[in-house]
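> Any chance you could fold what I've pasted below:
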Amino acid sequence: MKKIIKKVYIIHGWGESPNSYWHPWLAQELKNKGFRVVVPEMPEADNPQIEKWVAHLSQIIQSADEKTFFVGHSIGCQAILRYLETLKDTKIGGVVCIAGWFNLMNLDKEEVEIAEPWLKTLINFPKIREVLQNKLIVILSDNDPYNCLEENKIIFKSQLNTDAIVEKNRGHLTGEDGSNQLPEALEAILRISGS
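Below you'll find the model as predicted:
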């Protein structure tokens, strides 16, 4: 009997790389548990653009199914959701959003210009709900300097039917915040994948 391999795509955030923060640790932990893990280098990470990031994911993934899982950090969550909008007649295994957002704060002028398309371009939530099948886990922090916590919690709940898990004093859940390992992300993937 052929073993079905579960795939996990870890999508880094704005200004990050596959080697940022907890990404290498999570990738290794998932590999140790038998997952096939891909941590792609997203294009122009210092100036992320929706079209380029979604196209890059489409090129890398090619075929998503119920054994396909995603973990995103920050804008990586947005990229995943926008990629899911493009799927036709497909259901995936699930998504874990770390420090995901729909609204941001404390950005400088240049950052606002980069973030604006991500903030203002509508997301097809009904389509995403159909693809996700309620398999979404969101992990936020109560002191994230960029995340409008209450607003984003409401959007995740009202639009994607999920309650955010709110960690205490974890900032933007990056290496600077002491998050070089993120057991919560590992636990979340194991839970939604049934592993």
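> can we go C-alpha only for contacts and neighbour counts from here?
Noted.
> from memory Ile132 sits against Val96, does it?
You called it Ile, but residue 132 is Leu. No. Leu132 is beyond contact range of Val96, at 10.9 Å (criterion: CA atoms under 8 Å).
> Report the contact partners of the most centrally placed residue in the chain.
Closest to where the C-alpha atoms of the chain average out (CA atoms, centre = their mean) is Gly72, at 2.1 Å. Contact analysis of Gly72 by CA atoms under 8 Å, 6 or more residues apart in numbering lists 10-13, 78, 80, 95-98, 100.
> Next, the second sequence, to be compared with the first:
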Amino acid sequence: MARTAIIFHGTGGNPDVCWYRWLAGRLEARGYAVEVPHHPGINNEPIATFLPKVLNAHSFDGDTVLVGHSGGAALLLALLEHVGVTVAQAILVAGYCTRPNTSEEPVLQESYDWAAIRSHVRDISFINSREDPYGCDERQGRAMFERLGGTQIVRDDGHFGDYDQPYERFELLDRLIP
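Sure thing, here's the model as predicted:
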């Protein structure tokens, strides 16, 4: 049975921006079945109604690898809390667990069951930048790391892909996923 990787884009994004398709190709070459779904409701629809749609749209098991970018990383927190299985790995890129700026963040829950999240992922990593233009910075990564453990990686690399930051490849992510 093939390992599955699911790559969740960020707010206002889609599967064809920045490094998503590149990473998918790299993982497919290693035998992964890769999904790069388009979920336009990420951070637009309230998490209480959006999350069940995401949970029903995908299958998760002990070999699943989850990658989320920005709003997609914030989505992973809710997903991991409610998924009901323990996945192999989750990587949150430019993720956050509290409002990183003055924008509304419907992807965030009011609170999190950190123990449930921790019990539903074997290996979790947080990649944040000190110079993230949206506030999805190393302090956000540290807040999640302190509650969940895992690995925190801090770079000076903006938002790791944005409308004004081409980011076609993400070698670090490729190396983090076995």
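> Quick check: TM-score for this pair?
Here the TM-score for the pair of chains, by TM-score structural alignment, normalised by the length of the second structure, is 0.89; 177 aligned residues with a CA RMSD of 2.0 Å.
> Among the contacts of Gly72 of the first structure, which ones are in helices?
Those of the contacts of Gly72 of the first structure mapping onto helices are 78, 80, per DSSP state H.
> picking up where we left off before, and Leu132 and Val96 of the first structure? Which one has more around it.
Between Leu132 of the first structure and Val96, counted using other CA atoms under 10 Å, the more crowded position is Val96 (25 against 21).
> Run through the residues that contact the equivalent of the more buried one over in the second structure.
Counting by TM-score structural alignment, Val96 of the first structure lines up with Ile91 in the second structure. Applying CA under 8 Å, 6+ apart, we find Ile91 of the second structure in contact with 66-68, 73, 124-127.
> Need the max-distance pair from the residues you listed.
Leu66 and Ile127 (13.5 Å; CA to CA).
> ok so, going back, would you agree the residue nearest to the centre of the first structure falls within a helix?
No. Judged by DSSP: H, G, I helix; E, B strand; the rest coil, Gly72 of the first structure forms no part of a helix; its state is strand.
> quick one: the helices in the second structure?
All helices of the second structure, identified by DSSP H, fall at 20-29, 47-57, 71-82, 114-119, 138-148, 171-176.
> which bit of the first structure covers the longest one?
What that stands for is helix 71-82 of the second structure. The alignment of helix 71-82 of the second structure onto the first structure (TM-score structural alignment) spans residues 75-86.
> Report the distance from the longest strand along the second structure to the chain centre.
Using DSSP state E, we find that the single longest strand of the second structure is strand 121-129. Distance of strand 121-129 of the second structure from the chain centroid (CA atoms, centre = their mean, to the nearest Å) equals 9 Å.
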